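Enquirer: Okay, structure incoming, though there's no sequence with it:
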C-alpha cells in the first residue's frame, strides 16, 4: 500500500500484522518498520468483520504533570520515571507540564527537563518539550494551581526557554499586558493556549486574533458559557479549531464532551496526569500542593479537582464508551495533538512517520507499545 526508502545501515526491519489504522483508513495486513514506518501492506477493511488486533498510532499527550509517584516539579530524574510509566500505557510522545511556581522552582524543573528533551531514554516516551501551565494565569482562577501567578514578560519566557524548549504555554489573556505577550510568543513559534482565565468571550476572540490557537482543559478553570455572557468557553466553541479536553469523565460530562466535539474540529485529549497516576490511593504532591487520590480522582483538601489519574489508553476506552468509533477516538488521542504542534511525523501511521504504535486487543486492552521502533516492556504497567 505504501513504502518508504531502504533500511539504513544497522537498522533491522520488524513487522506487525492486524487491523492497521493508517492515515487513509483501516488496512488489514502488515506494517514493516524500524525506527520509522517502512511499508504498509494490505487492503482496506472494516475491522468489525474480523478478529485481528488493532494497530493504532501511539498516543500523544500534551498535558502531563506526573505519574508513578513523581511530579515534573520534582526536578532531578523525576521526568524519566514519568515518561517510563506513561509509555507503559501507550503514550509515545508528550509535553512535560509545569505548575505555577516561584521562578527558582521553574528554573530547576526546566533544567532537568532540558536534558531529557535532547535524548530519549530507553523504555520512555519521547519528551517533545515543555508545556508551561502558568505562572501567567489569572490569580482569581487558579483551580489547583498554587498562588504564584504573575503578569508575564517576554524576557522571562525567553530565559526559561533557553533552559528547556517551551513548545506550549498557557496564558490568561485578560491580564494586563498578556494580549501583547500572546502575540510575541506566537511570533517566537510557541503555541499559546488560553486557560486559568476569567476572561470574557471578547477577551478570548481577541487572543485568538493575536495568535492563540487552543484552550487548556476546556470547560475547567475558565469563565463559563451563558447565553448572555458566553465567556471563554463560548469563545472556544464558537471559534477554535483546536482545544484540549480531559476525558476522564470526572472533569467533563460526556454530553459536554460531545458538544465540544461538534463545535471544535480538532478537539484533542490530554490526561493532565499527576504523580498519583498509576499509584494507590493516598497523598501525593502536585507542585507545592498536597493532593489526595481517592474514588478514581485527585483532589485538593477542599474537594477541588487537581489533575487526574487518567492514562491515554483509558482515555481511548472512555471515548469509545461514550459513542465514538475507534478511528475517531484515535485521532483525538494522537493525530490532532500532533497536528496542533505541527508534527507530521507523529500521531499517524504512514510511510516515513516514526514507528510510534500501540497494539490493542478486541476489548481495547493494550498488549504492545512501540516507540520509535523500540518495544516497551509492559510487565510492570
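Expert: Done, it's in. This structure is a prediction, so every number in the text was calculated from the model and none was measured.
Enquirer: all contacts plus neighbour counts: C-alpha atoms, from now on.
Expert: Noted.
Enquirer: Just list the residues touching residue 369, thanks.
Expert: 58, 87, 88, 90, 356, 357, 358, 359, 375, 376, 378 (C-alpha atoms under 8 Å, 6 or more residues apart in numbering).
Enquirer: Check it against this one:
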C-alpha cells in the first residue's frame, strides 16, 4: 500500500487528506487534517496536442510520438490524444497504423485528426493544400484500420457531407468535434444534432460571434457540446477564458494545450504540417501570414492560468481532467481522485507547480 498526503482536489472541493493506493488503483480517499501543503490533482487529460519537447505527433512517426507523450507526461498529462493536422490520406492512414501499438500500450489514448475536413476561410495554421470535404469513405477506412485508435475528428459542419461524416463517427464511437469553421449558428447546432460532442479550441479558427448571427461560438456554448479552451493567455484573453468557463460550466469546458513540438524548446523556426512556424517569446506563428500556429503550452501551465483567471481550483481541475476524461469515455478509469479509479495524479506545490507525477501508481520524473 502507498499513502500520499496533501490537499486533495475532488469534484467541487479541496479536502485535506490522504490517498491509499493499491498498486495502480486508488483504494481509498480519507480526510486527514495533518495532510500538509501539497496539492494533489487528478492527472491531466489533454484532448488536443500536436507535440512537445522538440517532438511531434503530426508526421506519424511512432518514436517521435512516444517522446512527445513522455515530455507532456512529465508536466502532468497522464492521458492524451496525439493530434495531427490536415494531411494527405496516406499520411493519416500510416499514422493510424503506426500509433495503434502506442494506443494499446497506453502511451497515448488514441489519435485526433484536426482536419483535413475544415473550412478554407477559417483554416488558421492548417495547410490549405490538404483541405477537402468530409469523406465517409476515408473515415471508414481509418476507423477500421485503427481498431479503436481513432478517437476524435474535427470537422467544419457547413461543408458538403459533414453531417453524414459526423453521424458516421458517432455511430462508430469516435468523438466528432466542430472546429475551424465558418458555420452559422444554425449549421453549428445541426452539427451537434448530428452527433458532434466537442468544440475544437472555442473562438480560435471560428467565425467571430455577432449579435445578429451568433455563429459557432454561441452555437457551441449554448449546446450540449464540451468546449475546448486553450488557456495560454495568447489564444484567449483570461477574461474570455473565464467567461466561457462560466457560461458553459466546468462540466462542458476542457482545457487543452494545442501544443506543438516547440513546446519546452528555445525560440526559433519549426514545422507544422509542412509549413514554417516561427516561435518568439512563447508565441508560434506561421511564417507566411502570421497566423497563430498551435501553442507552447503544457497542461500544468494551463491549470495555473485558469486559476489566475478566476476559475476555482476544483473547477479548473475538472476542466483539465474530469471533463476531458468523460469526453473520451474514460470516466470510470481516470480523471478524478476517487476510489476504484486509476492512480493518475499530479502533486503540486502551493504555487501549483509540478513536484511529482504519478501514472497508474508509478512515479515519473517532471520535465523542465
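Expert: Good, I have the coordinates. Quantities reported herein were computed from a predicted structural model and do not represent experimental measurements.
Enquirer: TM value for the aligned chains?
Expert: Scored against TM-score structural alignment, normalised by the length of structure 2, the superposed chains reach a TM-score of 0.94; 359 aligned residues with a C-alpha RMSD of 1.6 Å.
Enquirer: hmm, back to that, identify, from the contacts of residue 369 of structure 1, the entry nearest to residue 247 of structure 1.
Expert: For the contacts of residue 369 of structure 1, the closest approach to residue 247 of structure 1 (C-alpha to C-alpha) belongs to residue 90, at 16.0 Å.
Enquirer: what do we get in structure 2 for that closest one?
Expert: Counting by TM-score structural alignment, residue 90 of structure 1 corresponds to residue 76 in structure 2.
Enquirer: looking at it, its match is touching residue 43, isn't it?
Expert: Yes. With contact defined as C-alpha atoms under 8 Å, residue 76 of structure 2 counts as touching residue 43 (5.8 Å).
Enquirer: Mutual contacts of those two, please.
Expert: 345, 346, 357, 358.
Enquirer: between these, which has the most around it?
Expert: residue 346 (30 neighbours; other C-alpha atoms under 10 Å).
Enquirer: and that one, that's in a strand?
Expert: Yes. When classified by DSSP: H, G, I helix; E, B strand; the rest coil, residue 346 of structure 2 is found to be part of a strand.
Enquirer: what does it align to in structure 1?
Expert: Using TM-score structural alignment, residue 346 of structure 2 pairs with residue 358 in structure 1.
Enquirer: Identify the residue nearest its match in space, chain neighbours excluded?
Expert: residue 369 (4.5 Å; C-alpha to C-alpha, 6 or more residues apart in numbering).
Enquirer: Show where stretch 48-60 of structure 2 falls in structure 1, residue numbers please.
Expert: Going by TM-score structural alignment, stretch 48-60 of structure 2 sits over residues 63-75 in structure 1.
Enquirer: Buried ones in that stretch, by neighbour count?
Expert: Neighbour counts using 16 or more other C-alpha atoms under 10 Å place 63-75 of stretch 63-75 of structure 1 among the buried residues.
Enquirer: which residues sit in contact with the match of residue 346 of structure 2?
Expert: 55, 56, 57, 58, 59, 90, 366, 367, 368, 369, 370.
Enquirer: Give me the buried subset of the residues you listed.
Expert: Buried, going by 16+ other C-alpha under 10 Å: 55, 56, 57, 58, 59, 90, 366, 368, 369, 370, out of those.
Enquirer: Which residue comes closest to the third one once chain neighbours are left out?
Expert: Distance criterion C-alpha to C-alpha, 6+ apart; nearest residue to residue 57 of structure 1, sequence neighbours excluded, is residue 357 at 4.6 Å.
Enquirer: same question, residue 153 of structure 1
Expert: According to C-alpha to C-alpha, 6+ apart, the nearest residue to residue 153 of structure 1 is residue 181 (6.8 Å).
Enquirer: Could you find the counterpart of residue 2 of structure 2 in structure 1?
Expert: Checking TM-score structural alignment: residue 2 of structure 2 goes with residue 14.
Enquirer: how about the residue nearest to residue 153 of structure 1, what's its partner in structure 2?
Expert: So residue 181 of structure 1 corresponds to residue 165, using TM-score structural alignment.
Enquirer: Then residue 373 of structure 1?
Expert: By TM-score structural alignment, residue 373 of structure 1 lines up with residue 361.
Enquirer: again, but for residue 207 of structure 1
Expert: Mapped onto structure 2 by TM-score structural alignment, residue 207 of structure 1 lines up with residue 191.
Enquirer: ok now do its match, which residues does it touch?
Expert: 157, 162, 163, 166, 178.
Enquirer: quick one, strands of the stretch 201-350 of structure 2?
Expert: Remark: strands assigned in the stretch 201-350 of structure 2 by DSSP state E, counting those that start in this stretch are 226-230, 253-256, 268-272, 275-280, 283-286, 345-348.
Enquirer: can you check the stretch 101-250 of structure 1 too?
Expert: 126-133, 166-171, 191-194, 214-215, 242-245.
Enquirer: which residue packs closest to the alignment partner in structure 1 of residue 234 of structure 2, ignoring adjacent ones?
Expert: Under the alignment (TM-score structural alignment), residue 234 of structure 2 maps onto residue 250 of structure 1. Using C-alpha to C-alpha, 6+ apart and skipping residues adjacent in sequence, the residue nearest residue 250 of structure 1 is residue 297, 7.6 Å away.
Enquirer: What separation do you get for the match of residue 346 of structure 2 and residue 375 of structure 1?
Expert: 10 Å (C-alpha to C-alpha, to the nearest Å).
Enquirer: can you list residues touching both of the two?
Expert: 368, 369.
Enquirer: Any idea how many residues pack against the aligned partner of residue 285 of structure 2 in structure 1?
Expert: Aligning on TM-score structural alignment places residue 285 of structure 2 opposite residue 299 in structure 1. Close neighbours of residue 299 of structure 1, defined as other C-alpha under 10 Å, add up to 18.
Enquirer: could you list every residue that touches residue 299 of structure 1?
Expert: 291, 292, 293, 305, 306, 307.
Enquirer: Surely residue 354 of structure 1 is in contact with residue 36?
Expert: Yes. Using C-alpha under 8 Å, residue 354 of structure 1 is in contact with residue 36, at 4.2 Å.
Enquirer: quick one: common contacting residues for the two?
Expert: By C-alpha under 8 Å, 6+ apart, the residues touching both residue 354 of structure 1 and residue 36 are 372, 373.
Enquirer: Specify which member of the buried ones among the contacts of residue 358 of structure 1 is nearest to residue 214 of structure 1.
Expert: Distances from residue 214 of structure 1 to these, taken as C-alpha to C-alpha, are shortest for residue 59 (18.8 Å).
Enquirer: could you list every residue that touches the closest one?
Expert: With C-alpha under 8 Å, 6+ apart, residue 59 of structure 1 has these contacts: 90, 91, 92, 93, 312, 313, 333, 334, 347, 357, 358.
Enquirer: Apply 7 Å and report the result again.
Expert: By C-alpha atoms under 7 Å, 6 or more residues apart in numbering, the contact list for residue 59 of structure 1 reads 90, 91, 92, 93, 312, 333, 334, 347.
Enquirer: Cool, thanks, talk later.
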